[in-house]
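Engineer: Quick check, what structure comes out for this input:
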Amino acid sequence: MPQKKQPPTVRLRRLAAELRRLRSGADLSREDVAEQTGINTTTLYRIETARARPQKRTLMSLVALYEAPAEQRDYLVALLRDAGQQGWLRPYHSDLPEEYTAYISFEDEALGVRNYETSFIPGLLQDEDYARAVIRGVLPTATEGEVEDRVRARIQRQGVLTKSKPLRFWAVVDEAALRRVVGGSRVMQQQLRHLVEVTKAPNITVQVIPFGAGAHPGMPGQFILVEFEDPMDMDLVYIDSMAGDLFLESDAEIRRYRSIFDNLVAVALSPNDSAALIAEIAQERARKGG
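Structural biologist: Got it, this is the predicted structure:
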């Protein structure tokens, strides 16, 4: 069985971006570089798109060709040295999709995450029973072992919210996600109570778009905008859809999704009013015998 490749890290993405910038600044095409260094164009493409980690001698050949100053060469060598460091280890998550494990790595290294959800409570705010019910519902053919692997991964991910420098998490959720009864009334009531509690953390903001807001820019589907502290680290958008997982990284795409999120914030209830609505829906569930 082929070995599962490591997902890219923020450092590897940064190294790739720097090498692209240096080549562009030297006014060289990939074909020019291949001719002058012997590094084939396919290998160079994979290095510049963070699909492959270059060997040190390859990196040194490139920075010499690009005439990078000594200080920058040292910086790139340090990036290469640390490029394989994952945000957290997943010894029992080897069967998770590569795109998802890549997202987990980026999430752990992020400064902030903005998450819009249409149908679910955001993964970082789910309790264990709700997460299990969601995963079973979305993946009806998954084995119990596969379900439990994903539940453990989801719960372990939530450590980013309580680590020494916690992730800044801002979620906008459609009211439909709060009213859909996932896992039964008791599980849903418990999840809503959990959501009320986690919204009290200073690094977590939750806003709800009520049904009364009508049509809004988020109706086509959910997305996650990941933001990094170092300006050298490119922000990215992660979309989990029926067609597969997708990462978007271009400036135009990041601006578009940031604008969409800002619009969603504008039509959503304030954080305080959102917390009140969540508590009200939880009480409704309790009155119905949840």
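Engineer: only C-alpha atoms for contact and neighbour calcs from this point on.
Structural biologist: Fine.
Engineer: now residue 263: how far from residue 211?
Structural biologist: Distance, residue 263 to residue 211, using Cα to Cα, to the nearest Å: 16 Å.
Engineer: So for these two, which residue has more residues nearby?
Structural biologist: Legend: neighbour count by other Cα atoms under 10 Å for residue 263 and residue 211, higher for residue 263 (14 against 11).
Engineer: Apart from its neighbours in sequence, what residue is nearest the residue most central in space within the chain?
Structural biologist: Nearest to the geometric centre of the chain sits residue 103, at 4.3 Å (Cα atoms, centre = their mean). Spatial nearest neighbour of residue 103, excluding adjacent residues (Cα to Cα, 6 or more residues apart in numbering): residue 238 at 7.3 Å.
Engineer: quick one more, to check against the first:
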Amino acid sequence: MAPSSPTVAAWALGRRLREKRDQAGLTATAAAKRFGITSAYLSEFEHGKKNVGEDRLEALLDAYEFDKDEADELRVLRKEAGRRGWWSDYTGLFSDELLRFFGYEHGAESIRTYGSDIVTGLLQTEEYARALIEAGSPNLRLAEVDRRIQARLHRQNRLTGEDPLQLSTIMSEAVLYQQVGGREVLAGQLKYLGDLVEQQPGNLDIRIVPFEATGHEAMGGSIFHLMTFPSGKLPTLLWQETVTSTQVITDPMTVREYHLAYTEVTKAALDRKSSLLRIKDAYGRLRSRTTVET
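Structural biologist: Sure, this is the predicted structure:
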């Protein structure tokens, strides 16, 4: 079972309340007027961006006629949503949207991720992460860079433990040769990836799309993550990243399109064993060139 996440709890609570409002035939505007709140406040807690107050929840439970068992479930969710996640220590350093992503990621059961340009954050070494952060934001102070790296490494705790995150990631073979941070940094990253694949076969699957692949649906697209959660009442969530923006998407049709794209990318990628050999080969080539030049 994935660990409890206040972000996921707030999202689950908001969805349940919104579904019940729809069943009651109330529009958001009508519901806000009926309960004496603004439409903006209603939208925020229905979308999991804000926790609903205890008194307000009790009024909603009564108005929407939840049965006792379901009402008790929602009270538990509200309590969980009020707790502090580790990412709350980084408020002000990251955007609210990115902090929400950390919360979803922490409470996810599985993540399928695609990114053609770089190693995904959950699998980055400290040195590789530092090189990316410094290159992407050259004006950051050293203390801020260090805190960003600290947060990234904290996220990686979900890959270990009694019930680790199930992570499947697909990346282009080009990632194995892009010298982020220089040869030594890349060499350390490649060795780390190879070691992880061998040490964590039960919850980690890394696939490489080889140079010889002729194409796939996600080629040239943005980084995206498909997250699933322990609760059967929560849908798959899509997180999309571009150079200028990040976005959480729950629209079923859009999520389905990305699911199909991921399936097609998987077909273009090497299998687990061949991907590991490709990683080791890239590492060996890099070390060999470094030794010759030295």
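Engineer: quick one on the thing from earlier: what is the burial count for the residue nearest to residue 103 of the first structure?
Structural biologist: Neighbourhood size, residue 238 of the first structure [other Cα under 10 Å]: 19.
Engineer: Assign it to helix, strand or coil.
Structural biologist: Here residue 238 of the first structure is recorded as strand under DSSP: H, G, I helix; E, B strand; the rest coil.
Engineer: Give the equivalent position in the second structure for it.
Structural biologist: Aligned by TM-score structural alignment, residue 238 of the first structure pairs with residue 239 of the second structure.
Engineer: Contact partners for that match?
Structural biologist: 101, 224, 225, 226, 227, 246, 247, 248, 249 (Cα atoms under 8 Å, 6 or more residues apart in numbering).
Engineer: Now with 10 Å, please.
Structural biologist: Residues near residue 239 of the second structure by Cα atoms under 10 Å, 6 or more residues apart in numbering: 98, 101, 104-105, 113, 223-227, 246-250, 255.
Engineer: need the strands for the stretch 1-150 of the first structure, in chain order.
Structural biologist: 112-117 (DSSP state E, counting those that start in this stretch).
Engineer: now the helices for it?
Structural biologist: Counting by DSSP state H, counting those that start in this stretch, the stretch 1-150 of the first structure has helices at residues 10-25, 30-37, 41-48, 56-65, 70-82, 98-109, 128-138, 144-157.
Engineer: Which one, of those, ends up nearest to residue 285 of the first structure?
Structural biologist: For those, distance to residue 285 of the first structure was read as Cα to Cα. The smallest value, 14.8 Å, belongs to helix 128-138.
Engineer: now for the closest one, which elements pack on it?
Structural biologist: Helix 128-138 of the first structure is packed against helix 144-157, helix 185-198, with contacts defined by 3 or more Cα pairs under 10 Å, 6 or more residues apart in numbering; DSSP states H and E.
Engineer: Would you mind finding the most buried of the ones you listed?
Structural biologist: Most buried of those by mean neighbour count (mean count of other Cα atoms under 10 Å) is helix 185-198; its value is a mean of 19.
Engineer: average gap between that helix and the second structure?
Structural biologist: Helix 185-198 of the first structure, aligned to the second structure and superposed, deviates on average by 0.8 Å (mean Cα distance after the TM-score superposition for the first structure).
Engineer: what range in the second structure matches that helix?
Structural biologist: Using TM-score structural alignment, helix 185-198 of the first structure lines up with residues 183-196 of the second structure.
Engineer: With distance to residue 130 of the first structure as new columns, can the helices and strands packed on helix 128-138 of the first structure be given to me in JSON lines?
Structural biologist: Shown next, in JSON lines, are these (distance: least, Cα to Cα, whole Å):
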{"stretch": "helix 144-157", "distance to residue 130 of the first structure": "10"}
{"stretch": "helix 185-198", "distance to residue 130 of the first structure": "6"}
